[in-house]
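Novice: I'd like to go over a predicted model; first the sequence, then the structure.
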Amino acid sequence: MATVEKPIRFYGVSDVGKRRDHNEDAFFFSESEHYAILADGMGGRHYGEVAANMTVDVVKEKFASFFPPSIKDLRKTEQTHCADMVICLLDEWIRAANLAVWSKGQREEQFREMGTTVVAVYALPNMAVVAHIGDSRVYHLTGGSFRQITDDHSFVNSQVQSGVMTAEEAQASAQKNIITRAIGTAKHVKPEFKTPRLASGDKLLLCSDGLSDMVVDEVIGDIVASGDPPQRILENLVSEANANGGRDNITVLLVDYEA
């Protein structure tokens, strides 16, 4: 039976923050193609911007050139099968982006240390495919619940998972920005995938750590659940991060499953 597809809207904003003179985050979304992607570059001297933009551009080009029309036909009737196909495609395309960034670093010495995180969402009528590498995050608002659905690929998160640190200790740790998986730092990389179920009224929030390092999850959730218009929600999140110090670039995207 075909699913009646209600509107799924996409919104995004990026801000340089209070401490940086340059924005090394990159993002893109396409409502017509039902996806969003965010990358948070690293490597200093603006080279992180190169890695982030390369990653976003590779995925954009793959969606534009190689996304099979058959998947679009399956959106309303075979969502689980559609999701499986999208996972295969995103896995291949993110690995291709990684190889492109890594290869540039091997060829050109000044880019040797560059890398980037990535999170991507492909939205289906009642579920989504979430892909990620690094510590950029995706949160899910549903009913009265707001939770992070990605697992940070970071040193402190591995310590939390093994019971060495509490979540509060990890948030306060000077080592919280050490990531254990990134685009461009090795020839091969493995994206991680989630497939959350979604309902009318749900929202997915994608963000760089310029938000999550500056604003605790409870406050992020309150702002997302406020009922404000989506673009205002994103502006309020950026304002809150900057009010708390704005130590990094802040990029936030919202995927809104309209009620």
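Specialist: Good, I have the coordinates.

Novice: use CA for all of it now, contacts and neighbours both
Specialist: Will do.

Novice: in stretch 104-122, what's buried?
Specialist: Across stretch 104-122, burial judged by 16 or more other CA atoms under 10 Å covers 104-105, 111-122.

Novice: Distance from it to the middle of the chain?
Specialist: Taking the mean of its C-alpha atoms, stretch 104-122 sits 16 Å from the chain's own mean (CA atoms, centre = their mean, to the nearest Å).

Novice: Over to stretch 57-69?
Specialist: So, by CA atoms, centre = their mean, the centroid of stretch 57-69 is 18 Å from its chain's centroid.

Novice: hmm, who's touching it?
Specialist: 28, 33, 90, 93, 94, 96, 97 (CA atoms under 8 Å, 6 or more residues apart in numbering).

Novice: In contact with the first one, which residues are there?
Specialist: The reference is to residue 28. Residues in contact with residue 28, defined by CA under 8 Å, 6+ apart, are 36, 37, 38, 56, 60.

Novice: Residue 158: which of these is nearest?
Specialist: Lowest distance from residue 158 to those (CA to CA) belongs to residue 38, with 22.8 Å.

Novice: my read: the closest one touches residue 13, true?
Specialist: No: contact between residue 38 and residue 13 fails when scored by CA atoms under 8 Å: they sit 10.7 Å apart.

Novice: Between the two, which is the more surrounded one?
Specialist: residue 38 (30 against 17; other CA atoms under 10 Å).

Novice: Between residue 38 and residue 13, which contacts overlap?
Specialist: By CA under 8 Å, 6+ apart, the residues touching both residue 38 and residue 13 are 251, 253.

Novice: sec struct for residue 141, please.
Specialist: strand (DSSP: H, G, I helix; E, B strand; the rest coil).

Novice: nearest residue to it other than its sequence neighbours?
Specialist: If the residues on either side of it in the chain are set aside, residue 141 comes closest to residue 203, at 5.1 Å by CA to CA, 6 or more residues apart in numbering.

Novice: Was I right to think that neighbour contacts residue 230?
Specialist: No: the pair residue 203 / residue 230 is not scored as a contact, 9.6 Å apart, by CA under 8 Å.

Novice: Pick out whichever of these two has more residues nearby.
Specialist: residue 203 (25 against 20).

Novice: what residues are up against the more buried one?
Specialist: By CA under 8 Å, 6+ apart, the contact list for residue 203 reads 140, 141, 142, 254, 255, 256, 257.

Novice: ok, second structure coming up, stack it against the first:
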Amino acid sequence: MIATPMHHRAAALSDIGLHRRENEDRFVCDDRRGLYGVADGIGGLPHGELAAATAIEAVERLVAHSAAERAAQDLEAIIATANGDVVQQGRQVSPLYSIGTTLTFGLLHGSLLRLAHVGDSRCYQFRSGRLERLTTDHNVESDRRLRNVRPDREVASDRNRAALTRCIGQWTTPIADLSEHETHPGDRILFCTDGLFRSVDDLELAAALASASDPTRTLRDLIDLANRRGGYDNATAVLVLLD
């Protein structure tokens, strides 16, 4: 398949928030390779920042050593390698508890966006006034909704509803959600960790993306909004504007 060239501008921003001692989020924003994504180290486990950094570094390394089209076809292998690297790091620094992270990244090749996703970070696509979430959260709450469990019976009262059901750093390689999406000029692609989307709702995200002309400014405004609403978590986002 011949990729249709498309001009795009991208930016990334990460903020520690107002209550955390460390920023355990990491991101990749590589225009040359069309590689974008985020990772959110699991706060309930030690060395979340190391887990996130290790996962992102594995993705960058593997994509850098592959042609764009081949890398996009090998997303499952990239996930497996990232998981193995995080497991190995965990054995060294935290043999009793292990370490873990979310990982959501995409390769933009021509007009085609290929996604790999594990955990509860997100990727959104905004087009013609409509915001669409391209990923499904891998957590207890989302899984129960998919199984039509009544919220008043379990989800609403479950303190662990945000607990991940899949992550990078598991002993066995997690099943990643892999998907392909056509992009058009004018689209906006947003990758973000839960520190952003749990404080800024979909309508507000859509409004910000609708008026986005400077990706850095848009991300700064969104993360500032999350901080004004408490800044309870690290917030990280990557925004790609397709022209």
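Specialist: Nice, thanks for sending it over. Here the structure is a predicted model, which is why all the values come from computation and not from measurement.

Novice: Quantify their similarity with the TM-score.
Specialist: Once the chains are laid over each other, their TM-score by TM-score structural alignment, normalised by the length of structure 2 reads 0.90; 241 aligned residues with a CA RMSD of 2.3 Å.

Novice: picking that back up, filter the contacts of residue 28 of structure 1 down to the ones also in contact in structure 2.
Specialist: Among the contacts of residue 28 of structure 1, the ones still in contact in structure 2 (both residues aligned by TM-score structural alignment, their matches' CA atoms under 8 Å) are 36, 37, 38, 56, 60.

Novice: corresponding residue for the third one in structure 2?
Specialist: If I follow you right, that is residue 38 of structure 1. Aligned against structure 2 by TM-score structural alignment, residue 38 of structure 1 finds its counterpart in residue 38.

Novice: Name the secondary structure element that contains its match.
Specialist: In this structure, residue 38 of structure 2 sits in strand 35-40 according to DSSP states H and E.

Novice: So for that strand, what gets flagged as buried?
Specialist: Result for strand 35-40 of structure 2 [16+ other CA under 10 Å]: buried residues 35, 36, 37, 38, 39, 40.

Novice: Which residue, other than its chain neighbours, is closest to the fifth one?
Specialist: The one in question is residue 39 of structure 2. Closest to residue 39 of structure 2 by CA to CA, 6+ apart is residue 103, at 4.5 Å.

Novice: Show me the helices in the stretch 51-200 of structure 1, by range?
Specialist: Secondary structure of the stretch 51-200 of structure 1 by DSSP state H, counting those that start in this stretch: the helices cover 69-74, 79-107, 155-161, 167-172.

Novice: Return the residues in contact with the residue nearest to residue 39 of structure 2.
Specialist: By CA under 8 Å, 6+ apart, residue 103 of structure 2 lies in contact with 37-40, 52, 55-56, 116-119, 121, 167-168.

Novice: With respect to residue 150 of structure 2, which of these is nearest?
Specialist: residue 119 (22.6 Å).

Novice: quick one: what's aligned to that closest one in structure 1?
Specialist: Residue pairing (TM-score structural alignment): residue 119 of structure 2 is matched to residue 134 of structure 1.

Novice: which residues does its match contact?
Specialist: Taking CA under 8 Å, 6+ apart as the criterion, residue 134 of structure 1 is in contact with 116, 117, 118, 152, 153, 154, 179, 180, 181, 182.

Novice: Equivalent analysis for residue 114 of structure 2, please.
Specialist: Applying CA under 8 Å, 6+ apart, the residues near residue 114 of structure 2 are 72, 106, 107, 108, 178, 179, 180, 181.

Novice: again, only this time at 10 Å
Specialist: 35, 71-73, 75, 105-108, 178-182 (CA atoms under 10 Å, 6 or more residues apart in numbering).

Novice: What remains of those once you look at structure 1?
Specialist: Here is what carries over to structure 1 from the contacts of residue 114 of structure 2, by both residues aligned by TM-score structural alignment, their matches' CA atoms under 10 Å: 35, 71-72, 75, 105-108, 178-182.

Novice: Could you dump these into a markdown table with distance to residue 220 of structure 2 added?
Specialist: Below are those laid out as a markdown table (distance: CA to CA, whole Å):
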| residue | distance to residue 220 of structure 2 |
| --- | --- |
| 35 | 21 |
| 71 | 31 |
| 72 | 30 |
| 75 | 30 |
| 105 | 21 |
| 106 | 22 |
| 107 | 24 |
| 108 | 23 |
| 178 | 29 |
| 179 | 28 |
| 180 | 28 |
| 181 | 27 |
| 182 | 27 |
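
Novice: for these, which one is nearest residue 46 of structure 2?
Specialist: Nearest to residue 46 of structure 2 out of those is residue 105 (CA to CA; 23.1 Å).

Novice: chain center to stretch 200-213 of structure 1: distance?
Specialist: Computed by CA atoms, centre = their mean, the chain-centroid distance of stretch 200-213 of structure 1 equals 8 Å.

Novice: Over in structure 2, find the residue span that stretch aligns onto.
Specialist: Going by TM-score structural alignment: stretch 200-213 of structure 1 matches residues 185-198.

Novice: what's the span of the matching stretch, first residue to last?
Specialist: 28 Å (CA to CA, to the nearest Å).

Novice: ok, now stretch 201-216 of structure 1?
Specialist: First-to-last residue span, stretch 201-216 of structure 1, CA to CA: 23 Å.

Novice: swap in stretch 3-19 of structure 2?
Specialist: End to end - CA to CA - stretch 3-19 of structure 2 spans 44 Å.
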